[in-house]
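**Q** Here you go, sequence then predicted model.
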Amino acid sequence: MKSTTRGTLAAVLTGVAAAVGAAAATPAAAIGTVPVPVPVEGAEQSLGMELPELGGEIPLPTAGRPDGPRYVEGRLIPEHALPQLPVTGGLPGAGLRAPLPHVLGDQFDHVGLSTSASDLRTLAPGLNLDAPLTPPNPQNAGLPDLTLPEAGVPVPVLQTVPGANLDLGPGL
């Protein structure tokens, strides 16, 4: 086999492997969370009893596109000199289901508590500046006037709606 054929074959196989790896990673990225099970089967067998089922979800944060500087008439430095960076992700979720001996009657065999991963939207603080000079003033022979310098920090933003469920029911 020629070396060019081998190189072409290696490049094709590398591309196929990358495509398969990307296809395998796409579902987790599309969901936005990664499930985290906590294995307790070994402890159940060694203790000879049912233990609670425990699991969680870890969100995948993604950075957004910041709003760039905006030019405003009458200012020398654009507004949002240091733009705010939006980041979206989520709060982690958790789930717990524990066996419940028939304390509350024959219909209740488990108690469960679950919190789903909830969306979280944040905006990092930014910076607004203005120079101590105004634009050229035609009444002052085209020279700028002096003003007080300005600096401002836009407040950070944090938005989410968390929730939880508590349930009692038959079966584990």
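**A** Good, I have the coordinates. Numbering: from 1, shown residues only.

**Q** From here on, just use CA atoms for contacts and neighbour counts.
**A** Will do.

**Q** residues near residue 100, how many?
**A** 19 (other Cα atoms under 10 Å).

**Q** do you know how far the closest residue in space to residue 63 that isn't next to it in sequence is from residue 75?
**A** Taking Cα to Cα, 6 or more residues apart in numbering, and ignoring the residues beside it in sequence, residue 63 has residue 87 as its nearest neighbour in space, at 4.4 Å. Going from residue 87 to residue 75 by Cα to Cα, to the nearest Å gives 29 Å.

**Q** Got another one to weigh against that:
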Amino acid sequence: MKSTTRGTLAAVLTCVAAAAGAASATSAAAVGTVPVPVPLDGVEKSLNVELPKIGGEIPLPMPGAPEGPRYVEGRLIPDRVIPQLPVSAGLPGLGLRAPLPEVLGDGFNHVGLDAPASDLRTLSPGLTLDAPLTAPNPDRFGLPDLQLPQAGVLTPVLQTVPGANLGLGQGL
């Protein structure tokens, strides 16, 4: 094989390996949850019974960057004095699989509940204010006019779409 062919092949393999590594790293980072298994194997073996299989997912909250104050013409104080802070996380997930004994036979069926972690988007409350003075008025030789002070609270936001699956099946 020529050295240019070997170099090209090595470059292609390096790119494929980097892409595969990036794909697996982004899928793990995109999930944003930590799996939490509940170990019941010791109790199962000591009591000689079938116990449910339980596992969960705990979300990792990720704070975002606030929008910051917006300057509006005619106002002395910016529009959002205390900006809203976005936080994205998720609702905790749960996986449960419990054995159900068969009425006619020695085998087991199972009932399963799967409530995966769902995305959660929040915005903290914010504050907007306006001063009791207006911007300089050219008709009054640059002196500001008086007005009533204004204060407002920006309401918090909570958005999510949770879901769950409940089902019966054969076997454990």
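**A** Happy to help now that I have it. Because the structure is a prediction, the values reported are computed rather than measured.

**Q** quick one on the thing from earlier: over to the residue nearest to residue 63 of the first structure. Which of the three states is it?
**A** Under the three-state scheme (DSSP: H, G, I helix; E, B strand; the rest coil), the conformation of residue 87 of the first structure reads as strand.

**Q** Now for it: which residues touch it?
**A** The neighbourhood of residue 87 of the first structure, defined by Cα atoms under 8 Å, 6 or more residues apart in numbering, consists of 61, 62, 63, 64, 121, 122, 123, 124.

**Q** neighbours around the nearest residue to the first one once chain neighbours are set aside, how many?
**A** If you skip the residues right next to it in sequence, residue 61 of the first structure has residue 89 as its closest partner in space, 4.0 Å away by Cα to Cα, 6+ apart. By the measure other Cα under 10 Å, the count of residues near residue 89 of the first structure is 20.

**Q** Residue 89 of the first structure -> the second structure?
**A** In the second structure, the position corresponding to residue 89 of the first structure is occupied by residue 89, as judged by TM-score structural alignment.

**Q** got the contact list for its match?
**A** 32, 59, 60, 61, 62, 119, 120, 121.

**Q** State the number of residues packed around the residue nearest to the second one when sequence neighbours are not counted.
**A** Read it as residue 59 of the second structure. Computed as Cα to Cα, 6+ apart, the closest residue to residue 59 of the second structure that is not its neighbour in sequence is residue 33, at 4.2 Å. Counted by other Cα under 10 Å, the residues lying close to residue 33 of the second structure total 21.

**Q** Please look at residue 33 of the second structure and residue 58 and confirm they touch.
**A** Yes: contact criterion Cα atoms under 8 Å: residue 33 of the second structure and residue 58 qualify, at 5.3 Å.

**Q** Give me the common contacts of those two.
**A** Overlap between the contact sets of residue 33 of the second structure and residue 58, as judged by Cα under 8 Å, 6+ apart, is given by residue 117.

**Q** Check the secondary structure at residue 24 of the first structure for me.
**A** helix.

**Q** That one and residue 17 of the first structure, how far apart?
**A** Using Cα to Cα, one gets 11 Å for the distance from residue 24 of the first structure to residue 17 of the first structure.
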